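1. Predicted model, plus sequence, below.
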Amino acid sequence: MKPPLLLIGQGSNDDADSAEFGRFVHRLRCRLDQKAADVSGGYLERATPRLSDSVASLVARGHHRLVALPLSLNRVGEEYPAAMEREQQRHPTLMYDYGRHLGPDPRVLALLAERLNDAATEMPRLRPLELVGGRPRLRAVEAGIADLHPGHIEPGETAVVLVGEGSTDPSANAEIHRVSRLFWETHAYDFMTVETAFVSVTPPGVPGGLERCRRLGAKRVIVVPYLLFAGGMLERVWAQALAYGAGHPELDIRCAEVIGDCETLADVVIDRYEEALQLVP
């Protein structure tokens, strides 16, 4: 039997993010069951199951070696390997191999291109926000005539803003700029430009990215979140874009969905798992 795969998430207070993480773990469990490998997932903080509980469960079931994989598009900090070192101290018999984060894998870029194309063809305009349980939530509304019949806009008049989470680590932020360039050259070269923005922590924010596109002469801007799952982070992206759009009604601003739980993403994770196994001497 192969060592189990342990997916490590950062964790958030958002139920939607946690639910999609859980569904993705289940998808991988179904996929890897054909290869006789167990799959589990745990968070570093703020959400359940916690990493420590998931590791304890695997050890209790007789697993003393596993592959730990950070489920992240971005460069991960020292907190991920540090967390696994703490688990090794709790369970002295535990051995683990550490897999690479997902990063701008060509299949990830292809998924971003799918979300971009969906937003360009299916979403007429940004949907307004309403408060649900004290938090801003997007809701669907009937589109007006102007929304249903926008003027024809060429791809060369359309800009893209790729939005990363934002970090205090300059190298992590530089990686998002690199992803934007890769995405433009491999999947979005017909568009005017692919600009980079961040949800928080570091500039430019989403409004800054949109403003740059407007000044470059874009008539339409499509915001593409460089995020795995829906949740509070995605809502912040949409809310910032909506707030900017309220002051610039002449600009057609559209927002794409996140990558989400899907088979292609599972393919990337399984490849990282197999890669980690092959690196073992």
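-> Ah, there it is. Residues are numbered from 1 along each chain as shown.
2. only C-alpha atoms for contact and neighbour calcs from this point on.
-> Will do.
3. Just give the closest residue to Thr48, not the sequence neighbours.
-> Once flanking residues are discounted, Thr48 sits nearest to Gly42: 6.9 Å by C-alpha to C-alpha, 6 or more residues apart in numbering.
4. Surely that neighbour is in a strand?
-> Yes. Per DSSP: H, G, I helix; E, B strand; the rest coil, Gly42 lies within a strand segment.
5. Does it touch Ile8 like I think?
-> Yes. Using C-alpha atoms under 8 Å, Gly42 is in contact with Ile8, at 5.3 Å.
6. if I look at those two, which residues touch both of them?
-> Shared contacts of Gly42 and Ile8 (C-alpha atoms under 8 Å, 6 or more residues apart in numbering): Leu51.
7. who's in contact with stretch 116-129?
-> 136-141, 143, 147-148, 222, 224, 238-239, 242, 252-257.
8. run the last query once more with 6 Å
-> Applying C-alpha atoms under 6 Å, 6 or more residues apart in numbering, the contact partners of stretch 116-129 are Pro136, Arg137, Leu138, Ala140, Asp147, Arg254, Ala256.
9. From the chain's centroid, how far away is it?
-> Relative to its chain's centre, stretch 116-129 lies at 18 Å (C-alpha atoms, centre = their mean, to the nearest Å).
10. got another, please set it beside the one above:
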Amino acid sequence: MTDAAATGVDDEAVLLVGHGSRREKSNEQVRELAAGLESRLGVPVDAAFLELAKPSIEDAIADLATVVSELTVVHCSLFAASHVKNDVPVSIEQARAEHDGLAINNGRHLGIHPAMLEVLDDRAAAVERDLGVDREDDEVTVVLCGRGSSDPDANADVHKLARLLYEGRGFDRVEASFVGVTEPTLEETLHDLSKHRPDAVVVLPYMLGDGVLTQRVRDWTADFDEDYPYVDALAGDPLGTDSRLLDVFADRWQEARTDSVEMSCDTCKYKVGLEGYEEDVGGARAMLRALTHQESHADRDDVDDEPHSHDAPAKHVAVCTNRTCAEAGAPAVLERLRQAVRDADDCDARVTRSSCLGRCGDGPMVAVYPDGVWYGDVAEDDTDRIVGEHLTDDRIVSDLVDQTL
């Protein structure tokens, strides 16, 4: 490695990646965690965001590439769903291609960790005090409420965490539930629990920030408390910026920089054919879904009711710039597409580079989403047709089609 003192480049930094929110308070929590982690590790720690806040991952890495030689990305994500498995890895691969002199280590999500269980136990104890109950003398039921995901691996971890919270802690029962996307929902779980007539129900929102979703959890819990007067129910606080999270981040940092990251690949829907998720298998499809993540969340008018809304382009174009496509002229195709989109009068599209699309020898490959159309053997001269006909007028350029998904 080049001598840092001679080049003015530090050895290492950390990038803590959060989701990003329209609510600056949530973004400030990520920055606060980054500052705490910097004090804990003794190395520079910056914060970046997937969306809705700045800086983006790409911009943050570009800035750090000028002052460090090694960067470790640590995820401010509770579970391994699409952001951890797709979105951040795609950004890292793009950054590796653009910053040859920067070594980038990719960590993993917070996951199931003893420190997280300690925080949850304390959150439950605080609610018990507010309700005036004692788990040793009263029947106390805990509901652990996650956000909910389309990834079965992430949802299963909520259930595992609930079981671990139950073990040895004296609760009558601990149930897993979700705000949405999957089942059981919190409302369903609370209704079912009413039949057991516990003395108290403690609802724990398993989320980092205190925003729309945590308020929704509080509102649903308050409604349940009013509807079932024979059960005392109250929702607790989210994880927030509890200092014990820094212990988990520090472990994830150490794993990443020592090449000892372990992911749950045996139950990853992008790796194996899980029942009901067979169509999700395949690295190229997963990667393209990551590139077009914003298109899965259409623009919504009521931001307060939908915290995950964002302004998305109508089309997302991915150009493979892996070795064989690059040798066939992909970089020139990428730049011509970007220029053509900029020059077009009415073209709402975003053009990005991608890693290998799995069609080596048939490139340059250009994939257009959400349409699922892949063009093969694309030349510079073809870019105007792709922009003018497909991106602008929604007419597929049939003679260039390699496959459709």
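-> Noted; the coordinates are in hand. Here the structure is a predicted model, which is why all the values come from computation and not from measurement.
11. After superposing, what score do the chains get?
-> Once superposed, the chains reach a TM-score of 0.81 (TM-score structural alignment, normalised by the length of the first structure), with 248 aligned residues with a C-alpha RMSD of 2.1 Å.
12. returning to what we had before: list just the nearest of the contacts of stretch 116-129 of the first structure to Leu162 of the first structure.
-> Of all those, Ala256 has the smallest distance to Leu162 of the first structure: 10.0 Å, by C-alpha to C-alpha.
13. The closest one pairs with which position in the second structure?
-> Counting by TM-score structural alignment, Ala256 of the first structure lines up with Gly236 in the second structure.
14. What is the neighbour count of its match?
-> Using other C-alpha atoms under 10 Å, Gly236 of the second structure is surrounded by 23 other residues.
15. and it, how far is that from Pro198 of the second structure?
-> 17 Å (C-alpha to C-alpha, to the nearest Å).
16. Likewise for Arg23 of the second structure?
-> Using C-alpha to C-alpha, Arg23 of the second structure is found at 36 Å from Pro198 of the second structure.
17. and Thr352 of the second structure, that's in a strand?
-> Yes. Assessed by three-state DSSP, Thr352 of the second structure belongs to a strand.
18. List the contacts of it.
-> Ala318.
19. just to revisit the earlier point, which non-adjacent residue is nearest the match of Ala256 of the first structure?
-> Per C-alpha to C-alpha, 6+ apart, closest to Gly236 of the second structure is Leu204, 5.2 Å.
20. Gly151 of the first structure: neighbouring residues, count only.
-> Residues lying near Gly151 of the first structure (other C-alpha under 10 Å) number 10.
21. That one and Gly245 of the first structure, how far apart?
-> Applying C-alpha to C-alpha to Gly151 of the first structure and Gly245 of the first structure gives a distance of 17 Å.
22. Pro104 of the first structure now?
-> Separation of Pro104 of the first structure from Gly245 of the first structure (C-alpha to C-alpha): 29 Å.
23. Break down the stretch 101-250 of the first structure into its strands, ranges please.
-> For the stretch 101-250 of the first structure, the strands defined by DSSP state E, counting those that start in this stretch occupy 129-132, 135-138, 158-164, 194-198, 220-225.
24. and those as a markdown table, adding mean neighbour count and distance to Leu58 of the first structure?
-> Below are these laid out as a markdown table (neighbours: other C-alpha atoms under 10 Å; distance: least, C-alpha to C-alpha, whole Å):
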| stretch | mean neighbour count | distance to Leu58 of the first structure |
| --- | --- | --- |
| strand 129-132 | 12 | 38 |
| strand 135-138 | 14 | 36 |
| strand 158-164 | 26 | 33 |
| strand 194-198 | 26 | 36 |
| strand 220-225 | 26 | 34 |
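25. Just send these back as JSON lines, with distance to Arg75 of the first structure too.
-> Converted to JSON lines, those look like this (distance: least, C-alpha to C-alpha, whole Å):
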{"stretch": "strand 129-132", "distance to Arg75 of the first structure": "31"}
{"stretch": "strand 135-138", "distance to Arg75 of the first structure": "29"}
{"stretch": "strand 158-164", "distance to Arg75 of the first structure": "11"}
{"stretch": "strand 194-198", "distance to Arg75 of the first structure": "15"}
{"stretch": "strand 220-225", "distance to Arg75 of the first structure": "16"}
